[in-house]
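Student: My questions are about this predicted structure, shown below with the sequence.
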Amino acid sequence: MNPLPKHVRQRWRYLAVELESWPNTAIDRRAFQRELWFAAQNLLGDVGSSRVDLTVEQFTFEDGQGNAIVRTRRGATADARAVLACLADVADEPVGVRVSGVSGTVRACEEKYLGSRPEATEHSDVAFAGADRSAVVRNGRVDVRIDEGFVGATQRDLE
C-alpha cells in the first residue's frame, strides 16, 4: 500500500512543554499522558479531545524538573495550550506546566525550545523556621524539606 501524497497527509504541530515540581517527585510518561487525556476530555469533551489528538512524543523528568514534546493537530494549538494549562497535578503530585513554544517538526522543537541545559540543582543545608534543614536550590528558588514534604522559599526567606 502506497503512502498518501504529502499534500493529503495530516499536519502536526509540536509543543515544547517544561515541567516543574517538588524535588522528590517522580513522574513518568504514561502518567503524564493519562492526565493530559483526562484534562482534554474534561475541557473539550469527547469530540473536542479527539479533534485535538494530544500525544506525548518525548518525555524526561528527574529531580523535580523535566520537559516534554506534545503533538497536536495543526489548527488546534490554542486548544492544546488550554488543556496543558488545566494540568495541576500528575500522579497526585503537584506540577507546574509551561509551554515554551510551538514548532512544525520534532527536531525544530528540540533545537529551538529544549536545547538549553537544565537548571543547575544544588543540595545544601539552610536555616529555616529556627532549625537547620536540608534544601534544594534551583535558580534562586529554594525547596526546604520539612516533615510533611517540601516548602517553597526564596533566598530572602532564609536570611
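Tutor: Right, received. Where do you want to start?
Student: switch to C-alpha atoms for all contacts and neighbour counts from now on
Tutor: OK.
Student: A135 belongs to a strand, doesn't it?
Tutor: Yes - under DSSP: H, G, I helix; E, B strand; the rest coil, A135 falls within a strand.
Student: Against that first model, consider the following:
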Amino acid sequence: MKHLPKHLRPRWRYLAVRVETWLDADLGRRAFQREVWYAAQNLLGDPGSADADLTVVDFDHDEGTGHAVVRVRRGETDAARAALACVDAVDGEPVGLRVAGTSGTLRACEEKYIRGPSESADQRQVVFGNASRRAVSRGERSDVRTDDAFVGATDLDFR
C-alpha cells in the first residue's frame, strides 16, 4: 500500500504536559490514556474527540512528578487543552496536569519542554498539626505525610 502524498497527510501538534500527584501514586500510560479519552469524549462529544484525536505518545511518572506528550491534530489544540483540564484523577488517584507548551514535532517538544531541569525534591522534618512529620518539598510546595495519607502544604503553613 502506498503512502499518502505529503499534502494529504494529517498534521500534528504535540502538547507537553506536566503531571503531579501524591508521592505514593502509581500511574501508568494506559490508565492515563484512558482518562484523556474519557475527558475528551465527555467534554467534546464523539465528533469533537474524533477530530482532536488525542493520543499519549510518551509518558513517564515517578515519585509524584512526571510528564506526558500528547499528540493532537493541528487546529484542535485549544479543544485538547480544555479536555486535559478536565482530567482530575487517574485510577482513583488525584492528579494535577499543566500544559507546559505546544510544538510541531515530537523531538522539539521533548527538547524544549520535557528535558529541561526538573524541580528537585528535598526531604525534611516539619511541624504540622502540632507534631513533627516527614515532608517532601518541591520549591514552595510540600507533601506532608500524616498518619494515613499525604497533605499538600506551602511554606506559610509551617510558620
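Tutor: Okay, I see it. Values in this document were obtained by computation on a predicted structure and should not be read as measured data.
Student: Nearest the geometric middle of structure 2, what residue?
Tutor: Geometric centre of structure 2, nearest residue: V19, 2.9 Å, by C-alpha atoms, centre = their mean.
Student: residues touching that one, list them.
Tutor: 61, 65-68, 95-98 (C-alpha atoms under 8 Å, 6 or more residues apart in numbering).
Student: Now restrict these to buried residues only.
Tutor: Neighbour counting with 16 or more other C-alpha atoms under 10 Å marks 61, 65-68, 95-97 as buried within these.
Student: how much does the top helix by length along structure 2 stray from structure 1?
Tutor: Looking across structure 2 with DSSP state H, the single longest helix is helix 29-52. Average distance, helix 29-52 of structure 2 versus aligned residues of structure 1 after superposition (mean C-alpha distance after the TM-score superposition for structure 1): 0.7 Å.
Student: Go through that helix and flag the buried ones.
Tutor: Buried residues in helix 29-52 of structure 2 (16+ other C-alpha under 10 Å): 32-33, 35-41, 43-44, 48-49, 52.
Student: for stretch 148-156 of structure 2, same thing?
Tutor: Buried residues in stretch 148-156 of structure 2, defined by neighbour count with 16+ other C-alpha under 10 Å: 150, 153.
Student: Tell me the secondary structure at the nearest residue to S134 of structure 1 once chain neighbours are set aside.
Tutor: The spatial neighbour of S134 of structure 1 that comes closest, neighbours along the chain excluded (C-alpha to C-alpha, 6 or more residues apart in numbering), is D125 at 4.4 Å. Using three-state DSSP, the structure places D125 of structure 1 in strand.
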